[in-house]
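> what's the 3D shape of this:
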Amino acid sequence: MFRSTCFTFALLACSTLPSVAGGRFAANDTDFLNLMGNHEGYRGYGTVSDYAPVLPDREVERMTIGEILAYQERIRAMGTRSSAVGRYQFIHETLSDLVEEEEVSPNLVFDEEVQTYLARFLMEDCGFYDTEAEIAALGNCLAGRWAALPMLSGPQKGLSAHEGDGLNHASIAPETFLAVLESRFTW
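Sure thing, here's the model as predicted:
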């Protein structure tokens, strides 16, 4: 597992993406990415929300981030209930914010590598790569990002942070989620 994680980091460091040198994303994040990605974008990197009124003109993984954002704007204008795309189900607002805040080029192809790289920014924002992060707070923050994840504490413990919106519910057991978070620094 450590080997595949290091290989992934090596690919990212050698790609056209901004540098991840200095261990910015240093942790065993593969188990979390797989757990969350398999529930969020269960059809893989080309997943488009079931609520989208139309599909994009071509495969999501072959479109640029700019093209994805334009597609999302188009379906939002059509009144879609969700603009989520990709394995990690990026909604328009989140993807747009990542492009702006992390200075990600909208010309990058929204392929497997880029989707994973973008998910890591959201994970980092919650403290995933911080060895001192309190697990329940980390889990709750991640659950706020991805609806399939359950809250780990508070009145919504075991439920999605987005429960009751008519679209989302937690599909992962809290114990499973907790175990993956607790193992993120074991090699």
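> Only C-alpha atoms from now on, for both contacts and neighbour counts.
Will do.
> Which residues in stretch 92-105 does the neighbour count mark as buried?
Buried residues in stretch 92-105, counting neighbours by 16 or more other Cα atoms under 10 Å, are found at 92, 95-96, 98, 104-105.
> possible to save those residues as JSON lines with distance to Glu112 and secondary structure?
Shown next, in JSON lines, are these (distance: Cα to Cα, whole Å; DSSP: H, G, I helix; E, B strand; the rest coil):
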{"residue": "His92", "distance to Glu112": "18", "secondary structure": "helix"}
{"residue": "Leu95", "distance to Glu112": "15", "secondary structure": "helix"}
{"residue": "Ser96", "distance to Glu112": "18", "secondary structure": "helix"}
{"residue": "Leu98", "distance to Glu112": "16", "secondary structure": "helix"}
{"residue": "Val104", "distance to Glu112": "15", "secondary structure": "coil"}
{"residue": "Ser105", "distance to Glu112": "16", "secondary structure": "coil"}
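> Leu167 and Glu103, how far apart?
Distance, Leu167 to Glu103, by Cα to Cα, to the nearest Å: 30 Å.
> again with Ile65
12 Å.
> I'd say Val85 and Ser49 touch.
Yes - because the distance of 6.1 Å satisfies Cα atoms under 8 Å, Val85 is recorded as touching Ser49.
> The structure of the following sequence is requested for comparison with the preceding one:
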Amino acid sequence: MVRILWLALGLAVGAGMARAELNSLFPRSNAAPETATRASLFAPDARIGFFAPLPERTAPRVAAPIIGTAHVDQLLSLIARAESGSAGYDAVQHGARVRPVQLPTQMTLGEIYRWIDDTPGQPHAIGRYQFIPPTLRRVARVRGFGPETQFTPGVQDALALVLLEDAGLSQFQAGALERRQFMHNLARIWAGLPLPNSQSYYEGHAGNSAAMSWVAFDGGMARIWPVGG
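Next up, the predicted model:
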């Protein structure tokens, strides 16, 4: 009888320890995952941007891309000067007659897509890097960002990096692409950036014009990447 009691007591203690282990291994925290808080690539002006913000909600955690390196950060800031100006991540193309009801950084991509679909016949460039609808949808697919993804600064930056790679960023940094050609490629993506004649690659198309001179663009690139990159 005594052996049976000791055995029962041992089982009860073991079960209690197992529960304690489970509780310590799997805490009951309901904290939402961190959301990215960085900058993006398009802003509000025919020469500035393509996106709008989404309402507050939990956004999926996004793996940090190559943003954070001084050169890339400075390049993104240089592009933003021409595209979104002081509006930054919350820029919306100035020609949009019907603007989003929320700031772009407070919106989800799905809400931005709905705003675009519900307001045909007007410009929809949005965000720090002035993403236009086809570009926004494409780079979001590349990044794997679904409609529930919030259009945060970090998400905008990650989307802009896709465009930087389209322009040849990796080749340029590796010395396989000349700086002048890289700048030309960037100007083909962002209408606010100039060609050597200080005009936009899309000069006069849909009201586009360069938002900075070639001297300013070239000087900015030389400060970021001295001696040709």
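> So after superposing, what's the score?
Put the two chains on top of each other and the TM-score (TM-score structural alignment, normalised by the length of the first structure) is 0.78; 166 aligned residues with a Cα RMSD of 2.4 Å.
> returning to what we had before: neighbour count for Val85 and Ser49 of the first structure, which is higher?
Set Val85 of the first structure next to Ser49 and count neighbours by other Cα atoms under 10 Å: Val85 wins out with 29 against 21.
> And the more buried one, what's its match in the second structure?
Alignment note: Val85 of the first structure maps to Ile126 in the second structure; criterion TM-score structural alignment.
> Confirm for me that its match is in contact with Thr105.
No - using Cα under 8 Å, Ile126 of the second structure makes no contact with Thr105, being 10.0 Å away.
> quick revisit: which one of the buried residues of stretch 92-105 of the first structure is nearest Leu118 of the first structure?
Leu98 (7.2 Å; Cα to Cα).
> ok, now how distant is the most centrally placed residue in the second structure from Thr149 of the second structure?
Note on the second structure: the residue nearest the mean C-alpha position is Gln156, at 1.4 Å, using Cα atoms, centre = their mean. Gln156 of the second structure is 11 Å from Thr149 of the second structure, where distance means Cα to Cα.
> Does the corresponding residue of the second structure for Tyr117 of the first structure lie in a helix or a strand, and which?
Here Tyr117 of the first structure is matched to Ala158 in the second structure, going by TM-score structural alignment. Assigned by DSSP states H and E, Ala158 of the second structure belongs to helix 153-166.
> Which helix in the second structure has the most residues?
Across the second structure, the longest stretch assigned as helix under DSSP state H is helix 2-25.
> Following the chain onward from that helix, which element is next?
helix 70-83.
> State the span of the first structure onto which the following helix or strand past that next one is aligned.
Following helix 70-83 of the second structure in sequence order, the next helix or strand is helix 109-118 (DSSP H and E). Per the alignment by TM-score structural alignment, helix 109-118 of the second structure matches residues 65-74 in the first structure.
> average gap between the matching stretch and the second structure?
Its matched residues in the second structure lie on average 1.7 Å from stretch 65-74 of the first structure after superposition (mean Cα distance after the TM-score superposition for the first structure).
> Can you point out the buried residues in that stretch?
Buried residues in stretch 65-74 of the first structure (16+ other Cα under 10 Å): 65-69, 71-74.
> Return the distance of stretch 172-185 of the second structure from the chain's centre.
Distance of stretch 172-185 of the second structure from the chain centroid (Cα atoms, centre = their mean, to the nearest Å) equals 22 Å.
> Also stretch 18-38 of the first structure?
The answer for stretch 18-38 of the first structure is 10 Å, by Cα atoms, centre = their mean.
> Could you tell me which residues within it count as buried?
Neighbour-count burial for stretch 18-38 of the first structure, counted by 16+ other Cα under 10 Å, picks out 25-33, 35-38.
> what two of those residues have the greatest distance between them?
Using Cα to Cα, the buried residues of stretch 18-38 of the first structure span at most 21.8 Å, a distance reached by Ala26 and Asn38.
> Endpoints of stretch 119-137 of the first structure, how far apart?
Per Cα to Cα, the first residue of stretch 119-137 of the first structure is 18 Å away from its last.
> Other residues contacting that stretch?
The contact list for stretch 119-137 of the first structure (Cα atoms under 8 Å, 6 or more residues apart in numbering) reads 24-27, 88, 98, 138, 141-142, 145, 152-153, 178, 181-182, 185.
> The same query, at a cut-off of 10 Å, please.
Applying Cα atoms under 10 Å, 6 or more residues apart in numbering, the contact partners of stretch 119-137 of the first structure are 23-29, 32-33, 37, 87-90, 94-95, 98, 102, 114, 117, 138-146, 151-154, 157, 178, 181-182, 184-185.
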